[in-house]
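Q: generate a structure from the sequence data that follows.
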Amino acid sequence: MTRAVPPSHTRHRPPSHTRPRHTPPRHTPPRHTRPGRTRPRHRPPRRPRMASAEPPEHGPATTAGGRSPWVVMGAVLLGTYLVVINTTVLGVALPHIDRELGGTAPIDVDWVVTTYLLAVVLVQPATGWLGDRFGRRSVYLVALLMFGVGSIVGALAPTMPLLLGGRVLQGLGGGALMPIGMAIVYGLFPAHKRGQALGIWGMALMAAPTLGPPFGGWMVTAASWRWVFAALVVISAIGLLVAWRVLPTATRTDPRPLDIGGWVLAGLAMPAIVLLARNAQSWGFASVETFALAALCVVLLAVLVGRSLRRANPLIELRAYTVPTFAAGSVVLILVTMTQFATINYLPVELQVVRGLSAQTVGLLIVPNALAAAAMMPLAGRLADRVGSRLPVSVGHALGGASLVGLGLLSPETPIEIVVALMAVMGMSNGLSLMPTTVAAMNSLPERFTGQASALLSLTRQLAGAIGVAVFAGVLVAALGSVAPAGVDTAEAAADAQSGYNLVFLIAAGLRLAASVVSLALPGRRRMAELQNARAAEAS
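A: Predicted coordinates for the structure are as follows:
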């Protein structure tokens, strides 16, 4: 049955013998115009393209080996747990290390901590490229092996320089473990479960610092500081064996070239910032050394930024900050990290200086802070998946601001139970704020930038913590003459010291207020669903 054609659409066709054999082609208007339009359409300028970097893994519901992603995340946690506990476990061992190795070289024992931090910020800018180029599983295993070897060197070191060499190896391995581990966990789960997964991952990591001081103190008292490193060797070996069996093998790698010049610039700029933050107080904030190093940091960062924006495949993908959600999330993380380090570092000093409490007692009083943060992280992750990041982060800022104001209004006579309660509220606020912000920032970028985004966020937090410690140290030095003034043995002296520490926490409350304003740019329910669907479409 033939279909009738409306008369208005019929066309007279001459017989075939009268049609020319070579009919000239019909004129087709250019694609940018249409009938009745004489001017080309206006096309908005394209946004700068980020470097292409296909990641090795893409978030399946189950891994290539058929294992549950929760099992794989447990293996990743075993290694990354080392990095977190390593930052607190050696604090109680430093005096013992100084007594045994201090005479082997004219090196201050504080370099045991500083050397590790310098190695961390040296390797972290390149972890995105390393994971994309060689596969996250391979980089994770090598980093864990390097951390274990550094622990062996530390356990056997007969001199301070050899101990510092072991700390460099630990830092190079540990600096890669955290961002690579987060990228692996992020890629294991579908987009709508990543908040929950990162929340549980963060819960375990938040609990780690509370175990460091008691574990280190017990090891040092019962045996020797060397047994702290020996324990890290054992845990590294177990984590390496488990990861070897459990972690999925990369299916694709990206052969893009390494930006060696960018790594050299970052390798100079990031350690310079850490050194400036740690030494500005002892040098004097107005000293020639401080100004010279600060100027060097500015120049190096300016050259690094200019180079990164010009290259197609930069080491650090700074064009990620052109994505509003990623930029807002990064700013929120910077401000929250600065306030977090203010409470972790200077509230214990305040309690010892103003109230005369022992270091062991103060350590126990801080435990509820970490436990409250760990307890809130899974809830915060689920909320981020279901209702977006804006709600839990806003609630977290409200709790954090209230807690910091309370800490800023303390007096020497305030009951210690109130201080502990305020610290617990601060822990809840950090648990509600950190992971939802991280999930929003990473979901805002295409899957192929997971490794670089994870490295960039980890590096941002490292630098924010170092800068925050330096800024608040400067506030205390200006107000009290020292971070921990001596001779606080009268009620008047205690009140004066209390006012200096209160100023620190009130400034931190202002930073938390600024973070609450910036967090309004984080995605709500609808926008988070759009981001999840976009990431799920890329992974399918």
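
Q: CA only for contacts and neighbour counts going forward, please
A: Noted.

Q: helices of the stretch 51-200 of the chain, start to end?
A: Along the stretch 51-200 of the chain, counting by DSSP state H, counting those that start in this stretch, helices occupy 69-89, 94-101, 111-123, 127-134, 136-156, 160-188, 194-222.

Q: which of those sits closest to residue 375?
A: Nearest to residue 375, of all the helices of the stretch 51-200 of the chain, is helix 194-222, at 6.6 Å by C-alpha to C-alpha.

Q: would you indicate which residues of that closest one are buried?
A: 194-210, 212-217, 219-220 (16 or more other C-alpha atoms under 10 Å).

Q: ok, now stretch 394-414?
A: So, applying 16+ other C-alpha under 10 Å, buried residues of stretch 394-414: 394-408, 410-412.

Q: which ones among those residues map onto helices?
A: Among the buried residues of stretch 394-414, DSSP state H puts 394-408 in helices.

Q: and for the closest residue to residue 536 other than its chain neighbours, the neighbour number?
A: Closest residue in space to residue 536, ignoring its immediate chain neighbours: residue 191 at 5.8 Å, by C-alpha to C-alpha, 6 or more residues apart in numbering. By other C-alpha atoms under 10 Å, 25 other residues sit near residue 191.

Q: second input sequence below; structure requested for side-by-side comparison:
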Amino acid sequence: MVVSLEEDSLTPRERYSVFTTTQRWCIVGIVAYAAWFSTLSSFIYFPALKSISQALSVSVDKVNLTITSYLAVATIAPTLTGDAADTLGRRPIYLITLSVYLVSNVAIALTNSYPALVGLRVLQALAISGTFSTAYGVVTDIASPAERGSYVSAVSFAGTVAPSLGPILGGFLTYAGNWHWIFWFLSIASAVCLFLIAVFLPETSRNVVGNGSRKPPRYLRPLVPALTEQWEEWEEKGIPLIKTSRRPNPLRSLKILVRRDNATVIMACGLLYVVFTCINASLSVLFIDMYGLNQWQAGLSYLPLGLGGTISTFFSGWLIDRAYRKARVTQGLTVDRGRGDDLEKFDIEKARLSVIWIPSAATIVTIVVMGWALNYKQHIAFPLSLLFITGLCMTLGFSIYNTLLVDKNQQNPSAAQASSNIVRCGLAAVAVSFLDDMLVAWGVGWTFTFMGGLCVCATGLFVIDYYYGALWRQNRAKNSHD
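A: You can find the predicted model right below:
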């Protein structure tokens, strides 16, 4: 008989997380806000490329170097913070990285030097690019597998709304003022986020506070313990402190990456992210050249992509969690929302990937059709409609993937996301550096057809993991136990 075990009947020690549903959503909201800057810092910049090149008297190609350098640093930087966040705690990583990020934004807003811009963009990427991997670690800390999809979707939403809202903000700020206002905006927004984390965000790392009921060291406590009443309620019930001797290891992300089951889905996501980045990097230029738009109007062209991604988040979590429960029921297993389910012998790959096929197929079709619609300069409403579908389907795919990756690596979720970052940002940096050459040599239609082909390859990799991922993962766990 299949039953669903809820939290209300469990003692604090037995629960997967002692944080209430309201507290969990507050926590996820804060970390999603922090993760937002990782992608926003890149995409808010695109509409200002021509303005920056004119203001600093350099070519657009040189300004593009600041994009490539940002992505290159973002490839490696999360490996420095991912395992540290898993081991030492989430709060110190957030406080340090956001502080450096704030300083770098203020410095960029004050500079008029191209060399300074390149160097500060590198510092900006070094500081902020790890916030996404840390956010997924927080989700794994507080949400059991049966309800994880909803919280992952919220974090994925932050990553999806940034590429669409970012260019709109960047275009408006550049059009209304100048490119410096982009970084004043980032400075103000990140200062607010840093304040929220310092004052309210509790420590959630299971290596430090377990399921949230263990009081962390004083330096890991928020200034206002509004989300940590459980310390006072249960600290006198004999729950021991967690002591860990493991030290942060930046190479742990590489060890995670070389596992076959991880490498397969990480490469699939990397290919999808290449396509997503190339679409966003090319849209403003293509719409300006083909439809005669100004920078502000070109920024608005990203709105359908973001709107589709936003709508996706309203049902993606429900869809992912429903597929999980259905898979458990099919195998005659219980769904334990309270304690959390043992995933070691469960085929989590099929449970998560069972809902990815339709959005993958729709993504392939819409990208190819959109490329040829732009190539033949069809009415602007047509490619904008296709952008909406692309945003909806790709966001859903990213939510499914990110949920699966933390499920595969529950002990090291931030390090696992950092390993994913190595691949997706590395591939995206290479692709963006060749994007203009491809558009010139192949034309818009064939370039987007090539991107559709990359999506086909990504879908093929998901198929491989669907059939073999659980076997590879379980064999590795068995060998490690032996």
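
Q: can you redo the helices of the stretch 51-200 of the first structure as TSV with distance to residue 301 of the first structure?
A: Output for the helices of the stretch 51-200 of the first structure, formatted as TSV (distance: least, C-alpha to C-alpha, whole Å):
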stretch	distance to residue 301 of the first structure
helix 69-89	27
helix 94-101	33
helix 111-123	14
helix 127-134	19
helix 136-156	27
helix 160-188	20
helix 194-222	30
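
Q: indicate which one of those is closest to residue 237 of the first structure.
A: That would be helix 136-156 among the helices of the stretch 51-200 of the first structure, by C-alpha to C-alpha, at 7.0 Å.

Q: residue range for the closest one in the second structure?
A: The aligned range for helix 136-156 of the first structure in the second structure is 90-110, by TM-score structural alignment.

Q: next, the mean deviation of the matching stretch compared to the first structure.
A: By mean C-alpha distance after the TM-score superposition for the first structure, the fitted stretch 90-110 of the second structure averages 1.2 Å away from its aligned residues in the first structure.

Q: list the buried residues for that stretch?
A: Applying 16+ other C-alpha under 10 Å to stretch 90-110 of the second structure flags 90-95, 97-99, 101-109 as buried.

Q: contacting residues for residue 463 of the second structure?
A: Taking C-alpha atoms under 8 Å, 6 or more residues apart in numbering, we find residue 463 of the second structure in contact with no residue.

Q: helices of the stretch 201-350 of the second structure, start to end?
A: 206-209, 229-234, 252-257, 260-291, 295-300, 303-330, 348-353.

Q: and the longest one, what does it pack onto?
A: Yep, that's helix 260-291 of the second structure we're talking about. Helix 260-291 of the second structure is packed against helix 252-257, helix 295-300, helix 381-408, helix 413-481, with contacts defined by 3 or more C-alpha pairs under 8 Å, 6 or more residues apart in numbering; DSSP states H and E.

Q: how far off centre is the longest one?
A: By that I understand helix 413-481 of the second structure. Centroid separation between helix 413-481 of the second structure and its chain, computed with C-alpha atoms, centre = their mean, to the nearest Å, is 15 Å.

Q: and for the residue mapped onto residue 44 of the second structure from the first structure, the neighbour number?
A: Taking TM-score structural alignment, the alignment pairs residue 44 of the second structure with residue 89 from the first structure. A total of 24 residues lie near residue 89 of the first structure under the criterion other C-alpha under 10 Å.

Q: how about the residue nearest to residue 89 of the first structure when sequence neighbours are not counted, what does it touch?
A: The shortest distance from residue 89 of the first structure to any non-neighbouring residue, by C-alpha to C-alpha, 6+ apart, is to residue 212 (4.1 Å). Residues in contact with residue 212 of the first structure (C-alpha under 8 Å, 6+ apart) are 85, 86, 87, 88, 89, 90.

Q: of the residues you listed, buried ones?
A: Counted by 16+ other C-alpha under 10 Å, the contacts of residue 212 of the first structure give 85, 86, 87, 88, 89, 90 as buried.

Q: got those as JSON lines, with distance to residue 241 of the first structure columns?
A: Shown next, in JSON lines, are those (distance: C-alpha to C-alpha, whole Å):
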{"residue": "85", "distance to residue 241 of the first structure": "20"}
{"residue": "86", "distance to residue 241 of the first structure": "20"}
{"residue": "87", "distance to residue 241 of the first structure": "23"}
{"residue": "88", "distance to residue 241 of the first structure": "25"}
{"residue": "89", "distance to residue 241 of the first structure": "23"}
{"residue": "90", "distance to residue 241 of the first structure": "25"}
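
Q: of all those residues, which two lie farthest apart?
A: 85 and 90 (8.9 Å).

Q: and residue 406 of the first structure, what does it touch?
A: Contacts of residue 406 of the first structure by C-alpha under 8 Å, 6+ apart are residue 422.

Q: and residue 406 of the second structure, by the same measure?
A: By C-alpha under 8 Å, 6+ apart, the neighbours of residue 406 of the second structure are 136, 137, 140, 412, 413, 416, 417.

Q: same thing with residue 203 of the first structure?
A: Applying C-alpha under 8 Å, 6+ apart, the residues near residue 203 of the first structure are 373, 374, 375, 376, 377, 378.

Q: how about it, what's its partner in the second structure?
A: By TM-score structural alignment, residue 203 of the first structure lines up with residue 157.

Q: and residue 439 of the first structure, by the same measure?
A: In the second structure, residue 439 of the first structure lands on residue 403 (TM-score structural alignment).

Q: distance of that match from residue 397 of the second structure?
A: For residue 403 of the second structure, the distance to residue 397 of the second structure (C-alpha to C-alpha, to the nearest Å) stands at 10 Å.

Q: what's the closest non-adjacent residue to residue 38 of the second structure?
A: residue 129 (5.0 Å).

Q: any idea how many residues pack against that neighbour?
A: 31.

Q: list the residues that contact the one in the first structure that sits across from it in the alignment.
A: Using TM-score structural alignment, the partner of residue 129 of the second structure in the first structure is residue 175. Counting by C-alpha under 8 Å, 6+ apart, residue 175 of the first structure makes contact with 119, 120, 121, 123, 124.

Q: wait, doesn't the first one sit right on residue 166?
A: No. In terms of C-alpha atoms under 8 Å, residue 119 of the first structure does not count as a neighbour of residue 166; the distance is 10.8 Å.

Q: nice, that's everything, thank you.
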